[in-house]
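Colleague: my questions are about this predicted structure, shown below with the sequence.
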Amino acid sequence: MSDAATSEQRARLARLPAVERVMSRQAAQALSDAYGRSQVVDAVRAALDVLRGEMLAGVEASNCADASESDGADATVEARIIDHASHSLEARARSRMRAVFNLTGTVLHTNLGRALLPDEAVRAVVDALTRPTNLEFDLATGARGDRDDLVDDLICELTGAEAATVVNNNAAAVLLTLSALASKKEVIVSRGELVEIGGAFRIPDIMTRAGVRLREVGTTNRTHAKDYEEAINPRTALLMKVHCSNYAISGFTKSVDIGELAQIAHRHALPVAFDLGSGTLVDLAQWGLPAEPTVRGTIDAGADLVTFSGDKLLGGPQAGLIVGREALIRKIRKHPLKRALRVGKLTLAALEPVLRLYRAPELLAQRLTTLRLLTRPAADMHAAALRMQPAFQLALGERYALTVEPMFSQIGSGALPVDQLPSYGLAVRVAGAKRGGRALVQLEQALRDLPRPVLGRIADDTLQLDLRCLEAADEAAFIAQCAELHL
């Protein structure tokens, strides 16, 4: 670099405006009103650092080279600094948790928050967020109350259980149950039911953390009643059954149902616990969905305790519900871990109205969001795909071919993994090419970069956008942002 050039650069650097001068501009003051002065000052300083770096590197943006020649150029530089600061502040203020379009075809998607709450639950959560509540206050006596009292009567009404308690998820429900009832003792479980769920969470691991000794019986594919009978000994605390909702074994199989297992346990004066996992309060088969064991049916069959999730088939907030015999629930509630695993007011506020919806099962498919999505007619999704196709094809351009095609959705979150639901959606392929390759990956990324990210799935050189979870209210929003797709 010549001495003349170095001197010129130094002169330009010297002409860069001071932070206070930039802050005196009306646009900067408007930013201060929105974000606070301290954040804006930091953003302006960062923008000045970027501009200095560009000058030293010889990368001159338009008008920067002439910044020393006129007040107009100075104003342009200041405007550029404020613009840079504005974008930086906007990005920093944007929530890390963002609404997305779930077009993956998975209704209860663990990574996307599982069940969507019905309007009744949303309103209840807003009330709990903005007003004091009787979370642990007994309005009848004026004394301190128990937060479980807000929902346990309703849970018992719907499940037929004697008592109930709520913790923050089903894994916590299993951990608390084992810790309270079987610490330093043995729990008998069929080898074929030692499942692993998402995040490498395994039943044997949670037993270890609960201080329980696992006693496996049977084989991977076949377990008989005699296997449980022969394993019972003076150190046995309880028998446990786990519903294998996230995988299926077919062929030469045998398992002991909860009714028979309860009879074995009760002959030996032992309780039996059933981890239902996803859990449902109603028979899904009445809506043409695959049948799942219900909580009430499990209690009626003889289970002393049942644990299940709140944010899966139940359609509520993340929670773990424990229901069963009153004496056992009382012991679980008194365990020190209960306080560590208890739920807050927002969970209880959302859970209660969801549970109340089950009092009118004939209206459930219209009012419970999860069930509405699971039972949505394929014809509705087909019509939506036809409405959306023209605008989306225009945004994709000639590089991609877009068609409306039948697809298959799934329930998700470990529930009924081998069962599929007929659906419709938009299928994107690279025009004139047999393989999608990098072009489909680039498109998938571009869709995730939209203001409201669009999430689909790539399979067989096709980007599939399943419309099961795109309801009519969101169609216009999807179409509107198609114009912002940059390929």
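Modeller: Here it is on my side, so go on. Residues are numbered from 1 along each chain as shown.
Colleague: only C-alpha atoms for contact and neighbour calcs from this point on.
Modeller: OK.
Colleague: secondary structure element for the nearest residue in space to residue 301 that is not next to it in sequence?
Modeller: Distance criterion Cα to Cα, 6 or more residues apart in numbering; nearest residue to residue 301, sequence neighbours excluded, is residue 259 at 4.8 Å. Using DSSP states H and E, residue 259 maps to helix 258-267.
Colleague: report the distance from that helix to the chain centre.
Modeller: On the basis of Cα atoms, centre = their mean, to the nearest Å, helix 258-267 sits 36 Å off its chain's mean C-alpha point.
Colleague: still on that earlier bit, if I look at the residue nearest to residue 301, how far off is residue 265?
Modeller: 10 Å (Cα to Cα, to the nearest Å).
Colleague: picking up where we left off before, report all helices and strands that the helix holding residue 259 contacts.
Modeller: Using 3 or more Cα pairs under 8 Å, 6 or more residues apart in numbering; DSSP states H and E as the contact test, the elements touching helix 258-267 are helix 225-231, strand 236-242, strand 272-277.
Colleague: any chance you could list what contacts the shortest one?
Modeller: Under the criterion Cα atoms under 8 Å, 6 or more residues apart in numbering, residues 170, 174, 238-243, 245, 258, 261-262, 265, 293, 295, 298, 303-309 lie in contact with strand 272-277.
Colleague: check which helix or strand residue 434 maps to.
Modeller: Using DSSP H and E, no helix or strand contains residue 434.
Colleague: what about residue 334, distance to residue 180?
Modeller: 8 Å.
Colleague: pretty sure residue 369 is touching residue 121, no?
Modeller: No: assessed by Cα atoms under 8 Å, residue 369 is found out of contact with residue 121, at 10.6 Å.
Colleague: which one of these two has more residues nearby?
Modeller: residue 121 (23 against 19; other Cα atoms under 10 Å).
Colleague: wait, is that one part of a strand?
Modeller: No: per DSSP: H, G, I helix; E, B strand; the rest coil, residue 121 lies outside any strand segment and is helix.
Colleague: what's near enough to touch it?
Modeller: 349, 350, 351, 352, 353, 354.
Colleague: for the helix or strand where residue 76 lies, packing partners?
Modeller: Assignment of secondary structure by DSSP H and E places residue 76 within helix 71-93. Using 3+ Cα pairs under 8 Å, 6+ apart, the elements in contact with helix 71-93 are helix 19-23, helix 26-35, helix 37-57.
Colleague: try this one side by side with the last:
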Amino acid sequence: MMNRRNLLKRLASLPVVGGLLGSSIPLQSLAKPGIQAKQSLFKELGIRPLINARGTMTFLSGSLMEPEVVAAINETSRDFANMHEVEDKVGERIAEMLECEAAMVTSGAACALTIGTAAAITGVDMEKIRQIPNLPGPQPEVIIQKKHRYVFDQAVRSAGVKLVEVETPKEMEEAINERTVMSLFFNGAVDWYGIEDSINHEDFVAISKRNNIPSFIDAAADVPPVENLFKYQKMGFDMVTFSGGKMIRGPQSAGLLFGRKDLIEAAKLNFSPHESPIGRSMKVNKEEIFGMYVALKHYLEKDHEKEWQEWQGRVDHIAAKVETVNGVKGETHIPKGRANVFPGLNIHWDQSKVKITPEEVVEALRKGEPSIETSAGDDELWIAVVTLQPEHVDIVARRIKEVLETAV
């Protein structure tokens, strides 16, 4: 049976392939002529596009990429490159921008959690890299606050570790032993659960450093503000991850892992394009790597104050429109936690005058034309404006008003 490497050698020797590679034909000219840049694939496949007024949810395709990111993806799709070189050189530039020792582009923040954990276990030991997540001997352990357990810690457990829950600095200190490979801090716990951390950032880092274990913070959704990209590494966390497809507006399937150089280098060994590590199935293509680089560069350079004012203007516009319905009131809402800190709109009404529930409004907007995704609580409708295109703002305002008016 012909293996993969022999097949590649055979293909390389075929006249057609060899002729193209040895000719002077520009690589760009190999693209098929006449392909239209814009195709109605949504229509062709029967997929209904929607207006996202719910936020950067992965199941709603995150955020829309900046035009500069799309241009970078298109430009770099025309040529081949050595993926190790792409990863290394893009990582070096990202590290410069984030003022850290090392960085890499991952296939989302969840991937960063897995290969970052793997790096803490294996270092550069190739035998361990081949064996993970089924290492012989006692199971590696990761310290986490009990209040920080969350659905995405499965990405950490995928590396073959046991999560050890602690509730106080004293418990954390006592839980660390020869099997402990890392400590994990879920930065969004205060937002998800409405609770305070039982161990604050500074104590968490100090205990980790005192016991010589790497600390990892998951801050996936925690920009804006832009300062957060620098804040946690300055606190002393050894590894930091952010999502690339939320407010940085890179490819949805991209993320950032950055921090201590030895750990990032070990994470690379646990990742594609290496052929056998745990991260092989999490590969990120070169176009996404370049796209993530451009997205981060654009995000760092943009006028964040101007963008905030634009978001607030959207909130004010929608509120003014829906408040023309008797009994309806709109209020700006800015989360007080660390994740998704940007202005949104909460709309509530007197249900004795407007006889419809917020969940019924959500369903009406979803089923209407165009389809609009929103969310709701028991007594109010929640509108995310940061994922709206400028031309969608008035559409959303008009449709909400129409739905509410039908219930008056």
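Modeller: Yep, it's here. As the structure is a prediction and not an experimental result, all values here were calculated from the model.
Colleague: care to give me the TM-score?
Modeller: Overlay of the two chains. TM-score (TM-score structural alignment, normalised by the length of the second structure): 0.67; 340 aligned residues with a Cα RMSD of 4.1 Å.
Colleague: JSON lines for the helices and strands packed on helix 258-267 of the first structure, including distance to residue 33 of the first structure and mean neighbour count?
Modeller: Shown next, in JSON lines, are these (distance: least, Cα to Cα, whole Å; neighbours: other Cα atoms under 10 Å):
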{"stretch": "helix 225-231", "distance to residue 33 of the first structure": "69", "mean neighbour count": "15"}
{"stretch": "strand 236-242", "distance to residue 33 of the first structure": "56", "mean neighbour count": "22"}
{"stretch": "strand 272-277", "distance to residue 33 of the first structure": "49", "mean neighbour count": "24"}
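Colleague: out of the ones you listed, which gets nearest to residue 57 of the first structure?
Modeller: strand 272-277 (59.1 Å; Cα to Cα).
Colleague: run the chain-centre distance for that closest one.
Modeller: The answer for strand 272-277 of the first structure is 23 Å, by Cα atoms, centre = their mean.
Colleague: what's it aligned against in the second structure?
Modeller: Aligned by TM-score structural alignment, strand 272-277 of the first structure corresponds to residues 215-220 of the second structure.
Colleague: so stretch 91-109 of the second structure matches what in the first structure?
Modeller: Against the first structure, stretch 91-109 of the second structure falls on residues 152-170 (TM-score structural alignment).
Colleague: out of the helices and strands packed on helix 71-93 of the first structure, which gets nearest to residue 109 of the first structure?
Modeller: helix 26-35 (34.6 Å).
Colleague: for the closest one, buried residues please.
Modeller: For helix 26-35 of the first structure, a neighbour-count test (16 or more other Cα atoms under 10 Å) marks 28, 29, 31, 32 as buried.
Colleague: now render those residues as JSON lines, adding distance to residue 158 of the first structure.
Modeller: Shown next, in JSON lines, are the buried residues of helix 26-35 of the first structure (distance: Cα to Cα, whole Å):
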{"residue": "28", "distance to residue 158 of the first structure": "58"}
{"residue": "29", "distance to residue 158 of the first structure": "57"}
{"residue": "31", "distance to residue 158 of the first structure": "53"}
{"residue": "32", "distance to residue 158 of the first structure": "53"}
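Colleague: residues near residue 399 of the second structure, how many?
Modeller: Residue 399 of the second structure has 20 neighbours, counted by other Cα under 10 Å.
Colleague: how much space between it and residue 44 of the second structure?
Modeller: Remark: distance between residue 399 of the second structure and residue 44 of the second structure (Cα to Cα) = 26 Å.
Colleague: what does residue 160 of the second structure give?
Modeller: 43 Å.
Colleague: the two: which is more packed in?
Modeller: residue 160 (20 against 8).
Colleague: any idea how far the most centrally placed residue in the second structure is from residue 353 of the second structure?
Modeller: The residue lying closest to the centre of the second structure (Cα atoms, centre = their mean) is residue 243, at 2.3 Å. Using Cα to Cα, residue 243 of the second structure is found at 42 Å from residue 353 of the second structure.
Colleague: for residue 184 of the second structure, same thing?
Modeller: For residue 184 of the second structure, the distance to residue 353 of the second structure - Cα to Cα - is 49 Å.
Colleague: the residue nearest to the centre of the second structure -> the first structure?
Modeller: Per TM-score structural alignment, residue 243 of the second structure is aligned with residue 309.
Colleague: contact partners for its match?
Modeller: Residues near residue 309 of the first structure by Cα under 8 Å, 6+ apart: 169, 170, 277, 278, 279, 318, 319, 320, 321.
Colleague: which of those residues count as buried?
Modeller: 169, 170, 277, 278, 279, 318, 319, 320, 321.
Colleague: quick revisit: and residue 471 of the first structure, which of the helices and strands packed on helix 71-93 of the first structure is closest to it?
Modeller: helix 26-35 (33.8 Å).
Colleague: what range in the second structure does the closest one sit on?
Modeller: Helix 26-35 of the first structure corresponds to no residue of the second structure when matched by TM-score structural alignment.
Colleague: counting contacts, what elements does that helix pack onto?
Modeller: Short answer (3+ Cα pairs under 8 Å, 6+ apart): helix 26-35 of the first structure packs on helix 37-57, helix 71-93.
Colleague: pull up the aligned stretch in the second structure for the one helix or strand residue 6 of the first structure maps to.
Modeller: Using DSSP H and E, residue 6 of the first structure falls within helix 3-15. Against the second structure, there is no aligned range for helix 3-15 of the first structure (TM-score structural alignment).
Colleague: quick one, that helix and helix 37-57 angle?
Modeller: 170 degrees (axes from the mean of the first three to the mean of the last three Cα atoms, to 10 degrees).
Colleague: just checking, what packs against helix 3-15 of the first structure?
Modeller: By 3+ Cα pairs under 8 Å, 6+ apart, helix 3-15 of the first structure packs against helix 37-57.
Colleague: quick one, helices of the stretch 201-350 of the second structure?
Modeller: All helices of the stretch 201-350 of the second structure, identified by DSSP state H, counting those that start in this stretch, fall at 201-210, 228-235, 261-269, 286-301, 304-322.
Colleague: for residue 406 of the second structure, which of the ones you listed is the nearest?
Modeller: Minimum separation from residue 406 of the second structure across the helices of the stretch 201-350 of the second structure (Cα to Cα) falls at helix 304-322, 12.7 Å.
Colleague: what sits up against that closest one?
Modeller: With Cα under 8 Å, 6+ apart, helix 304-322 of the second structure has contacts from 226, 328-332, 342-345, 347, 385-386, 393-394, 396-398, 400-401.
Colleague: ditto for stretch 176-188 of the second structure
Modeller: So stretch 176-188 of the second structure is contacted by 117, 120-121, 138-145, 148-149, 208, 211, 213-219, 221-222, 337-339 (Cα under 8 Å, 6+ apart).
Colleague: where does that stretch end up in the first structure?
Modeller: With TM-score structural alignment as the criterion, stretch 176-188 of the second structure aligns to 232-244.
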